[in-house]
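**Student:** make a model of this:
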Amino acid sequence: MSVRETAELFASFPNSGRVILAVSGGADSTALLVLAQRWRQRRTRGPELIAATVDHGLRPGSGSEAKAVGALARRLGVQHKILSWRGTKPKTGIEATARAARYRLLTELARQVGAEAIATAHTLDDQAETVLMRLASGSGPAGLAGMRPRDARDGLVLLRPFLGVRKARLVATLTRAGIAWVEDPMNADPAFARPRLRAAAAVLAREGLTAERVGRLAARMARYEDAVAAAVEAARAHIADPQRPGRLDGRALAAAPEEVALRLLTDAILGAGAPCTMEKPPRLQRLEAMWCDLRAAIAEGRATRRTLADALIAVDRDGTVSITVAPPRRSPQRQTTAASRGRRNAAKHPFTKPR
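**Tutor:** From the prediction side, this is the model:
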């Protein structure tokens, strides 16, 4: 990879401060460590680089692999930290749980050392897999925008300098430099969605679904997403009540473009504060179906109530939309117990016959 290309890849890095490099030891992240160090070495000004490896403890040898990354970092003159994910590991949903733990540990480290940014080694291949997975799950434009080269997360900047680079180029760079990397067997395990997509990559490419084309789709969706976000903010001023969170002018909401209305509804539902809603936004398909019902009620001037993602959405006859946390649902066991108690009480009542 040329000096000029490397400089372009890391142009988003700050000129001072500290940046955490997330380095697992795989080819992509090892290339991040090597190329970022080369880039920094050529500059008179730039951030201090700190490499961090998260040892998930999910398989034998992970600790040794983390130490090997540390040895490489020391040879390159880069400070290195090993972060261990401790505690009970789930039997299902391990990918998502491990990812959340990884970002939590990296964020904690960044705050401890005063770093303003975390850099990851996501490639164009990763971007294509992400977009295809989201397409398969029914995501809308926001999901199909994929990952951004620069993002904000928990008060930190998240940088992805390789998002336009194919993995094969990074592998070739390491091979030419004689630098080894680790192959994680989970990356080829068909029990997980990403390995299954990688196995199908050649077939998809023959049909025109190359990583480059899917990456361009993500970039276009990101542009669309930015335009919609601006339209949502413009509409928010006359649809949402800043003095009363969770209150929307339903008639103005119904008159807005549907995508804008759905975004404002989503924001209000997330703002309602239901714990599970804050962790995971409502599914788009369910949101669309609910909005269809609400819009009809607003047009007909009738009141209605719906629940979605632990939020209660109510429409008054005047068209006002109110969103609050839905009351807790009673479990079937509690309902049965209450019904049995009611029958016992009825049997004891002098004027009531048991049924």
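**Student:** going forward, measure contacts and count neighbours with C-alpha atoms only.
**Tutor:** Will do.
**Student:** contacts for stretch 247-264 next, please.
**Tutor:** Residues external to stretch 247-264 that are found in contact with it (CA atoms under 8 Å, 6 or more residues apart in numbering): 228, 231-232, 235-236, 238-241, 268, 287-288, 291, 295, 298-299, 315, 319-323.
**Student:** ok, 6 Å please
**Tutor:** Defining contact as CA atoms under 6 Å, 6 or more residues apart in numbering, one finds that stretch 247-264 is touched by Val232, Ile239, Ala240, Asp241, Arg295, Gly319, Thr320, Val321, Ser322.
**Student:** and that stretch, how far out from the chain middle?
**Tutor:** On the basis of CA atoms, centre = their mean, to the nearest Å, stretch 247-264 sits 25 Å off its chain's mean C-alpha point.
**Student:** show me what counts as buried in it.
**Tutor:** In terms of neighbour count (16 or more other CA atoms under 10 Å), stretch 247-264 has its buried residues at 247-254, 256, 259-264.
**Student:** report the two of those residues separated the most.
**Tutor:** Every pair in the buried residues of stretch 247-264 was compared (CA to CA); the two farthest apart turn out to be Arg247 and Glu259, at 18.4 Å.
**Student:** for the protein, longest strand please?
**Tutor:** Longest strand in the chain by number of residues (criterion: DSSP state E): strand 48-55.
**Student:** return the closest of the contacts of stretch 247-264 with respect to Arg102.
**Tutor:** Closest to Arg102 out of those is Val232 (32.3 Å), distances taken as CA to CA.
**Student:** could you say which helix or strand contains the residue nearest to the closest one when sequence neighbours are not counted?
**Tutor:** Of all residues not flanking Val232 in the chain, Val260 sits nearest, at 5.4 Å (CA to CA, 6 or more residues apart in numbering). Val260 is located in helix 258-271, with elements delineated by DSSP states H and E.
**Student:** one more, please, to line up against the first structure:
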Amino acid sequence: MLVAVSGGPDSVALLGLLAEWAREAGRPALHAATVDHGLRAASAAEAEGVAALCAQLGVPHRILLWDGAKPATGVQERARRARYALLVEEAQRLGGAVLVTAHTQDDQAETMLMRMARGSGPSGLAAMRERVRKGPIVLARPLLSIPKVRLLATAQARALPFVTDPSNGDLRFERVRWRALMPGLAQEGLSAERLALLAKRIARLDEAAAQRAKVLLQELSLQEPSLPALLLPVDDAPMLRLRFRALLSEPEEIGLRVVALALEQIGGEGGVANRLERLEACVEALRDAAREALATRRTLSGCVLSLAADGVLTLRREGPRRRGVHPAIS
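**Tutor:** Next up is the predicted model:
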């Protein structure tokens, strides 16, 4: 396992707990890594402090540097992407280690609120998952049900040294602003615990819907090779044919997910439709046409969706010379 340790109380507490856990026979080898983003003058010293703690605990440790020029805007998001890229690379170097992070119940609640404000659908509102694939490796978050105050108490009780990142109080950052609102929300009953529980329940529903959509996509996909000339792939662009009318008997959410999976399968831009609102509008137009046995055509995520009067939907990547030809809805 590779534990990501920033030097804050959450990750330091996780490091201490895992170091103790990993000493038992049959447990996997534990390694640690700290990403030095180079955004603050104290970051290098803080990373060295984590290295010293790891040495005391007998945990091999590496400092990973985010090199290059830093962005003027969107610093936290860019830093997050760089951090994960470096940690995934280190996990691969270790032979495919499981990456473990110290995200807490409070982090989960904040993430859910942020996504709610952005208009996320069920998959987004499920927030962070306890175990998920991150590119080629597995990412585990074992502390999602644990409040941050308990981890702070754990670090203090074990005399584990930690630092406090001053950016955690900088209201220029979105997550910090939501964090400042949490005490007031908790007074009204919307505590971190309840938000995290809601995220867990939404994740349960999301998984069920996702599995149903996968089964339906396979069942409704058409494989026959004989197609009208107008429906043949353009410039060998990937294509998929689907018995779309059969989706009218399914809940709308399932239909949305089947189309999103189909777009992803043929390489739609951004994987699934890059904005839920556009996907919803497109699928609703297709459903209306299918009910009336009408043919229609839409574009979405760099793909052309052609619905025939018989209810068969053909999805294909737009060819380079066809971009912008078909009317898109947004």
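**Student:** where does the TM-score land?
**Tutor:** Counting by TM-score structural alignment, normalised by the length of structure 2, the TM-score of this superposition works out to 0.88. Behind it: 311 aligned residues with a CA RMSD of 2.1 Å.
**Student:** check the alignment and tell me where Thr44 of structure 1 lands in structure 2.
**Tutor:** In structure 2, the residue matched to Thr44 of structure 1 (TM-score structural alignment) is Ala25.
**Student:** could I get the full set of strands for the stretch 1-150 of structure 1?
**Tutor:** With DSSP state E, counting those that start in this stretch as the criterion, the stretch 1-150 of structure 1 has strands at 18-22, 48-55, 79-84, 117-119, 150-153.
**Student:** in CSV: those strands, plus mean neighbour count and distance to Gly342 of structure 1.
**Tutor:** Listed next are those as CSV, based on neighbours: other CA atoms under 10 Å; distance: least, CA to CA, whole Å:
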stretch, mean neighbour count, distance to Gly342 of structure 1
strand 18-22, 24, 59
strand 48-55, 23, 55
strand 79-84, 18, 53
strand 117-119, 27, 58
strand 150-153, 13, 51
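**Student:** CSV please, covering those strands and showing distance to Gly70 of structure 1.
**Tutor:** Conversion of the strands of the stretch 1-150 of structure 1 to CSV gives the following (distance: least, CA to CA, whole Å):
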stretch, distance to Gly70 of structure 1
strand 18-22, 12
strand 48-55, 8
strand 79-84, 6
strand 117-119, 17
strand 150-153, 26
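**Student:** filter the contacts of stretch 247-264 of structure 1 down to just the ones in strands.
**Tutor:** Under the assignment DSSP E, the contacts of stretch 247-264 of structure 1 contribute Thr320, Val321, Ser322 to strands.
**Student:** quick one: map Pro185 of structure 1 onto structure 2.
**Tutor:** In structure 2, the residue paired with Pro185 of structure 1 according to TM-score structural alignment is Pro166.
**Student:** burial check on its match, number of neighbours?
**Tutor:** Other residues near Pro166 of structure 2 come to 8 when the count uses other CA atoms under 10 Å.
**Student:** which residues of the stretch 101-250 of structure 2 fall in strands?
**Tutor:** 131-134, 137-140, 221-222, 239-243.
**Student:** save those strands as CSV, and put in distance to Thr34 of structure 2 too.
**Tutor:** As requested, these are exported to CSV (distance: least, CA to CA, whole Å):
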stretch, distance to Thr34 of structure 2
strand 131-134, 18
strand 137-140, 16
strand 221-222, 46
strand 239-243, 44
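**Student:** let me see the ranges of the helices in structure 2.
**Tutor:** Taking DSSP state H as the criterion, structure 2 contains helices spanning 9-21, 43-57, 75-93, 105-117, 122-125, 148-157, 174-187, 192-220, 252-265, 276-291.
**Student:** including distance to Trp66 of structure 2, could those go into TSV?
**Tutor:** Supplementary listing: the helices of structure 2 in TSV, determined by distance: least, CA to CA, whole Å:
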stretch	distance to Trp66 of structure 2
helix 9-21	19
helix 43-57	11
helix 75-93	7
helix 105-117	23
helix 122-125	28
helix 148-157	27
helix 174-187	22
helix 192-220	31
helix 252-265	31
helix 276-291	33
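**Student:** wait, which of those is closest to Cys303 of structure 2?
**Tutor:** Comparing the helices of structure 2 by CA to CA, helix 252-265 comes nearest, at 7.4 Å.
**Student:** nearest residue to the aligned residue in structure 1 for Val100 of structure 2 other than its sequence neighbours?
**Tutor:** In structure 1, the residue paired with Val100 of structure 2 according to TM-score structural alignment is Ala119. Beyond its immediate neighbours in the sequence, the residue positioned closest to Ala119 of structure 1 (CA to CA, 6+ apart) is Leu159, lying 4.5 Å away.
**Student:** surely the one you found touches Met147?
**Tutor:** No. The pair Leu159 of structure 1 and Met147 does not pass the contact test of CA atoms under 6 Å, sitting 10.2 Å apart.
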